[in-house]
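**Student:** got a predicted structure here, sequence first:
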Amino acid sequence: MTVPGRRTPGPTLGEPIAVSGPSADWSRVRADLDRHGAAVLCARQDDWRPEGAGARLRALLGHDWERYLELTQPRVRARFAASRALLKFAAAAALGVRPQSVELGYGLTGRPCLRGYDGVHISLSHTDDLLLVGLATDGAIGVDAECSDRVLYGSGLGRHMCTPYEAERIEAMPVAERNPAMLRLWTLKEAYSKAIGLGMLFRFTDFGFSPDRAPTDVLRPDGTPGTVGAWAFHTLSFAGRYTLGVAVGDAGFGRSTDLAAATALDPGIVDTLLAALGEEEQEAPARCRG
């Protein structure tokens, strides 16, 4: 898992951006992307609940409309629509386009991406009434959220999610700190596995973090470093109720400074394409005469 020779990506991250609905101030999204290379947005599902299932919602969901109709449970359907709406508005703020023009694609494990534009990477999570979106321009991003009062320690889950190193460190901590440490580990592991596109296919006992200090690298099961400088990890708190985990990777190509979809193509590539098309048009009449 070690990737030598890369700088540490996204060493800083802004506080979660609370967005209360489509009419919210989206300027901080671009500001955080410019400053940190990543932005994290939080919203209440009720603030993004769709009003009916008319033409406006269909236009916003785009290719996701058929998936929306296939969902039979009203609660699941409402969450699906709300999360995709939030994700599209967030991506639109970064790209400088209308939300209706943003189309989502999905990898084999369900990881979302922006169709036709890879300058901004995205991730999505939800828990309880919270919707969480991550955007990044340095490379892949993964986000996860859990209710801070969720009990993980002592529930038997530890043997399925902790490496031997993590289990040993947690048991050495004061009792009151063990469950918060487990929550941090869980959200970081979820975030990292989402970022690399494996989801739950990557066993949580095969990689880990330092449970008793700020995470800097992915650790092997014995506690030795596994990803030196290739990733940045963050644990955040939101509204005093949620624990957030964020993983931001470095793709090795530097940060995308021009995110506007209208200027996404490199001018040199455009000139080359136009020149090639011009040559084809000149050759076509000659082939017809032949």
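**Tutor:** Right, received. Where do you want to start?
**Student:** drop to CA atoms for contacts and neighbour counts, all remaining ones
**Tutor:** Will do.
**Student:** spatially nearest residue to Ala181, not counting backbone neighbours?
**Tutor:** Pro211 (5.6 Å; Cα to Cα, 6 or more residues apart in numbering).
**Student:** alright, now check it against this:
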Amino acid sequence: MTARRRTAPSSSFGEPVQISGRDGAWDRVRADLEEHAVAVLHARLADWRPDRAGGPRLRALLGRDWDRYLEMTHPDVRMRFAASRVLLKFAAAVALRVPPQAVELGYGPTGRPFLRGYDAVDISLSHTEDLLLIGLTTKGLIGVDAERADRPLYTRGLHRHVCTPHEMTVLERLPQRRRGPALVRLWTLKEAYSKAIGQGLRFRFTDFGFGGEHQPARVLAPDGAPGTGVEWEFRTFSVDGGYVVSVAVSDAGFGGTQDTAARTMLDPHVVAALAEALGEDVEPDDGTGGEDDLLGW
């Protein structure tokens, strides 16, 4: 049985960790998970481009996503899909202390990704242009979203289609120059929350909202009344010189999982069978985190 923290983790979490490559700051990611039960990381697409688009390493890493990858015809879409999944698997491998090739992704009815066989770690991913974004948590649900800070959502009139009456009032009180950034913030918060609850764009953005940037971020009803309680936490960051990132995390009330290593959850015979099925020569985990496996693909 997975050990649980005796006390609840901190009510907040750190800023997104930049991962510049496969030998990036994974120790910081692991430290954030241990301290806050939440870790958020971002990377540049250029740092996670597969060296060989059809190579055996990429096929092993993508696993069940390999066929989906082959069906994509647009080169940029294929590249972003592969890079985001590879980064997600490397991040999950840090939490589970297994080689990234041993991580398998599944998808719910709305396309929400999850870790097959290990529901103690919830995951979320987002990518836009050259930014890749990953969220991990062991205390509930997580959703992440990223957009260009200068995306012209307001000037295109999208606020009339994605904002509640309360949000419209808040936006109209702002100076013209601040309405665009404020709407990008609201958009990413709505996306992050929708992803966390597994609804995606099926949950109409006009049915729920958030307050102004100087108010604590929480879900509000269309008229501005509270919509959620303290079980949800939301934060918005500016990363990589031009992107707005929002994170939504729920606390199930049981505290974060202290020990996330897959070897403590699975029978060693099951692990061996999984490794054989994947065609990987995986040595038993010695508790060091599998750093050698993380560096090559």
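**Tutor:** Yes, it's here. As the structure is a computational prediction, the values presented were derived from the model and not from experiment.
**Student:** overlay the chains and give the TM-score.
**Tutor:** Both chains were compared after superposition, and using TM-score structural alignment, normalised by the length of structure 1 their TM-score is 0.86; 260 aligned residues with a Cα RMSD of 1.7 Å.
**Student:** before we move on, back to that, quick one: neighbours of the residue nearest to Ala181 of structure 1, just the number.
**Tutor:** Pro211 of structure 1 sits with 23 neighbouring residues when counted by other Cα atoms under 10 Å.
**Student:** which residues touch it?
**Tutor:** Each residue near Pro211 of structure 1 by Cα atoms under 8 Å, 6 or more residues apart in numbering is listed here: 166, 169-170, 181-182, 184-185.
**Student:** same check on Gly119 of structure 1?
**Tutor:** The contact partners of Gly119 of structure 1, by Cα under 8 Å, 6+ apart, come to 137, 256, 259.
**Student:** can you say which of these are buried?
**Tutor:** Buried members of the contacts of Gly119 of structure 1, scored by 16 or more other Cα atoms under 10 Å, are 137, 256, 259.
**Student:** now flag whichever of these is closest to Val270 of structure 1.
**Tutor:** Ranked by distance to Val270 of structure 1 (Cα to Cα), those are led by Leu259 at 17.1 Å.
**Student:** now that closest one: closest residue in space, sequence neighbours ignored.
**Tutor:** In space, Leu259 of structure 1 comes closest to Leu95 once its chain neighbours are excluded; the distance is 5.2 Å by Cα to Cα, 6+ apart.
**Student:** am I right that that neighbour is in contact with Thr257?
**Tutor:** No - using Cα atoms under 8 Å, Leu95 of structure 1 makes no contact with Thr257, being 11.1 Å away.
**Student:** re earlier: need the buried ones among the contacts of Gly119 of structure 1 in JSON lines with distance to Ala82 of structure 1 and secondary structure, can you?
**Tutor:** Shown next, in JSON lines, are those (distance: Cα to Cα, whole Å; DSSP: H, G, I helix; E, B strand; the rest coil):
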{"residue": "Thr137", "distance to Ala82 of structure 1": "24", "secondary structure": "coil"}
{"residue": "Ser256", "distance to Ala82 of structure 1": "28", "secondary structure": "coil"}
{"residue": "Leu259", "distance to Ala82 of structure 1": "24", "secondary structure": "coil"}
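**Student:** out of those residues, which is nearest to Gly116 of structure 1?
**Tutor:** Taking Cα to Cα as the measure, Gly116 of structure 1 lies nearest Leu259 of these, at 12.9 Å.
**Student:** residues in contact with that closest one?
**Tutor:** Applying Cα under 8 Å, 6+ apart, one finds that Leu259 of structure 1 lies in contact with 94-96, 119-120.
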